[in-house]
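Student: The following block contains a protein sequence and its predicted model.
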Amino acid sequence: MPRRRLGANGPEVSALGLGCMGMSDFYAGHTEAAALATLDAALDAGVTLFDTADMYGPHSNEQLLGRWLRGAPGRRAQVFIATKFGIVRSPDDPQARGVNGRPEYVRKAVEGSLARLGIDTIDLYYQHRVDPQVPVEETIGALAGLVAAGKVRYLGLCEVSAATLARAHAVHPVTAVQSEYSLWTRDPEDEVLAACARLGCGFVPYSPLGRGFLTGALRSPEDFAPDDYRRHSPRFQGENFAHNLRLVDEVRSLAAARGVTPAQLALAWVLAQGPHIVPIFGTTRPENLRANLAALAIELDETTRQTLEQVFPRAAAAGLRYPQAMMGLLNA
């Protein structure tokens, strides 16, 4: 398993990490047995970075990962656990979201995550979304206190602007920034990737496979179960779906010509964007995990890179990547 360093002074982790969200929430068809088998397969393959959040479930994804960690002696020492706080879900409306970055909430949230995960220290603790009502310096100050107390090792931010990252980094080093990044979501290329490189922060792309769309397996909006999150995502609806499917079919053709899967090609593209980039992909099946990890062996030649840019240029995807109500929390 190749390894990459998260930030200039951060830890070394596996070059691809596993996003655990879909094992508990948002996508249909997950079972605990399959999730545990996938976690086992990831560790066996050398994956060390496992990513979760308190809002996945909510709470049940951290609990799942905690049960898995306790399932075998020494497992905790082999892995690097990242979790997040700050997105607050409503018990009355599954689609409603709030944010909370107040210092007192930070201190409460970390205790909940530590208890659910069954660990003494969180390796990487992200602010999931910046709270527009709380200066980021105040939130990071509270997080720095958690580092000093030994409850957290490294700090991260999600979906932040370059300016916000710089403000936070001036208070305490930010080891990693996590934002959506893939062939169909190129927003970080505006300023954030350069800011991470300049400040010595690692960059962790989530949804590097476009929430499954870039695998080429999704052919119709009717492929989604009634409770699947993607039924509410603008990119997976109506004309947007049809437009984006045509782009993915171009990627499928290019992947077939190279003898790889569309998912492998899409992951190889993200990995090739910089040595400080550590993508996390999600899956609930060991066979898909092993297939995705094969992307690490793919080297993109210049011709393939240029062809990908031609068939899937920046801003080519149709539709917002979140429902309108959530868009204001991106690049904050």
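Tutor: In hand now; what should we look at?
Student: make it CA atoms for all contacts and neighbour counts henceforth
Tutor: Will do.
Student: How about the contacts made by the nearest residue to Val147 once chain neighbours are set aside?
Tutor: Excluding the flanking residues, the one nearest Val147 by CA to CA, 6 or more residues apart in numbering is Arg153, at 5.7 Å. Shown in contact with Arg153 (CA atoms under 8 Å, 6 or more residues apart in numbering): 121-125, 147.
Student: As a check, name the ranges of all strands in this structure.
Tutor: Secondary structure of the chain by DSSP state E: the strands cover 3-5, 12-14, 17-19, 49-51, 80-85, 87-89, 97-99, 122-127, 152-158, 176-180, 202-206, 280-282.
Student: Mind giving me the packing neighbours of the fifth one?
Tutor: Based on contacts counted as 3 or more CA pairs under 8 Å, 6 or more residues apart in numbering; DSSP states H and E, the elements that strand 80-85 packs against are strand 49-51, helix 103-117, strand 122-127.
Student: One more: the third one?
Tutor: Other helices and strands packing on strand 17-19, by 3+ CA pairs under 8 Å, 6+ apart, are strand 49-51, strand 280-282.
Student: any idea how far Pro313 is from Asp187?
Tutor: Separation of Pro313 from Asp187 (CA to CA, to the nearest Å) stands at 12 Å.
Student: Check it against this one:
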Amino acid sequence: MPQVVSRMKLGSQGLEVSTQGLGCMGMSFSYGPPKSEDDMVELIHQAINSGVTFLDTSDAYGPHTNEILIGKALKGGTRENVQVATKFGVNFVNGHLVVQGDPAYVRASCEASLKRLDIVCIDLYYVHRIDTRVAIEVTVGELKKLIDEGKIKYIGLSEASPSTIRRAHAVHPITAVQLEWSLWTRDSEEEVITTCRELGIGIVPFSPLGKGFFASGPKLVESFTKNDFRRTVPRFQPENLKHNRNIYESVNTMAIKKGCSPSQLALAWVHHQGNDLCPIPGTTKIKNLNQNVGALSVKLTRKEMAELESIASVEVVKGDRYAPAFMKQTWKYANTPPVSLWEAS
């Protein structure tokens, strides 16, 4: 496939990425069993060849196996063309996933990720979740040292509240904030996104297709395996899915009129939110990768944007985006005591 994806500046510190990235989590973790390593390496190479060079992973995915996969995919001369983003901050302790951000853990996590990825420097290193037991200034202070040592280039935050973003940014400029943003997840628009734009911080929307909902619609739940975490997501529960089905059907009807797929329409809506953001849709299929890239060619008028927003307004969507235990780790609950992500919901 010829390169069709253009480049952009993410944030104001100089990081340049493709205008669309690739979320790699589902290749190894969370969305059912791990996929074929050879197939995923082929998909990653296809993405890079098409210009999608911004790869997103985390030490928590697997755990660890997704970073190893990315490292293998980068063998053979592709590293110099790729921007690798990985994360730290969630750690398995006695079978539970807990948040951790103390300096020793920050440093140990970075060293381990560099080894698994088999690279000498991480392009963008995110705090995956905010450890409320450790001042964010302390966590970012250690990240600043890692920049000075040449082990990371830029700092990012994920699921951070506006106050946390400001405090972190005062210690060292934050390049990007990762957050869930899609047609049916818009709760960050008024506070988090406005804060990022005020400070010149890039925005990286994850799950821009609603965890696959806008790609497959309600039938998506039929494909969930027993270890697919989406089985716990309230929006996919029968009582809410019956209602949310109408959102997908309305988007699909509009997509047919536009001559594109519903996933392309939903992804195009995210792209049209501004030139300071880079969504990272994930996939494990090359045909879906190509379709996601095709969303960059879908143009929307203001009237069409407004129509989409009315179809999937905050009031219309039923159910939270995570189960209760996971919601406690999102930016809205930034000041609550730390809990296990696997705590009974």
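Tutor: Structure's in. What do you need? Only a predicted model underlies this, so the values are computations on that prediction, with no experimental measurement involved.
Student: circling back: among Pro313 and Asp187 of the first structure, which residue is more densely surrounded?
Tutor: Between Pro313 of the first structure and Asp187, counted using other CA atoms under 10 Å, Asp187 has the larger neighbour count: 18 against 15.
Student: what's the burial count for the aligned residue in the second structure for Gln78 of the first structure?
Tutor: Under the alignment (TM-score structural alignment), Gln78 of the first structure pairs with Asn81 of the second structure. If you count neighbours by other CA under 10 Å, Asn81 of the second structure ends up with 15.
Student: for Asn81 of the second structure, what are its contacts?
Tutor: Applying CA under 8 Å, 6+ apart, the residues near Asn81 of the second structure are 48, 53.
Student: 10 Å - rerun?
Tutor: 17, 48-49, 51-54, 74 (CA atoms under 10 Å, 6 or more residues apart in numbering).
Student: what does Phe88 of the second structure give?
Tutor: Phe88 of the second structure neighbours (CA under 10 Å, 6+ apart): 57-60, 99-101, 105-110, 113, 125-129, 157-158.
Student: So which residue is dead centre in the first structure?
Tutor: Tyr206 (2.7 Å; CA atoms, centre = their mean).
Student: Let me know the distance separating that one from Leu296 of the first structure.
Tutor: Noted for Tyr206 of the first structure: a distance of 16 Å to Leu296 of the first structure, by CA to CA.
Student: where along the stretch 201-332 of the first structure do the helices fall?
Tutor: Remark: helices assigned in the stretch 201-332 of the first structure by DSSP state H, counting those that start in this stretch are 238-258, 262-271, 286-293, 302-311, 324-327.
Student: of all the strands of the first structure, which lies closest to His30 of the first structure?
Tutor: strand 280-282 (11.7 Å; CA to CA).
Student: hmm, who's touching that closest one?
Tutor: With CA under 10 Å, 6+ apart as the test, strand 280-282 of the first structure has contacts from 14-23, 49-51, 178, 180, 204-212, 267, 288-289, 292-293.
Student: how about a cut-off of 7 Å?
Tutor: Residues from elsewhere that reach strand 280-282 of the first structure (CA atoms under 7 Å, 6 or more residues apart in numbering): 16-20, 22, 204-208.
Student: re the thing from before, in TSV, list the helices of the stretch 201-332 of the first structure along with distance to Ala166 of the first structure.
Tutor: Converted to TSV, those look like this (distance: least, CA to CA, whole Å):
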stretch	distance to Ala166 of the first structure
helix 238-258	34
helix 262-271	24
helix 286-293	33
helix 302-311	30
helix 324-327	21
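Student: Give me whichever of those is most buried.
Tutor: Ranked by mean neighbour count under mean count of other CA atoms under 10 Å, those are led by helix 262-271, which reaches a mean of 24.
Student: List the superposition-based mean deviation of that one with respect to the second structure.
Tutor: Aligned to the second structure and superposed, helix 262-271 of the first structure gives a mean residue distance of 0.6 Å (mean CA distance after the TM-score superposition for the first structure).
Student: which residues of the second structure does that helix align to?
Tutor: Residues 262-271 of the second structure are where helix 262-271 of the first structure aligns, taking TM-score structural alignment as the criterion.
Student: Quick one: distance of the matching stretch to the chain centre.
Tutor: Distance of stretch 262-271 of the second structure from its chain centroid, counting by CA atoms, centre = their mean, to the nearest Å, is 15 Å.
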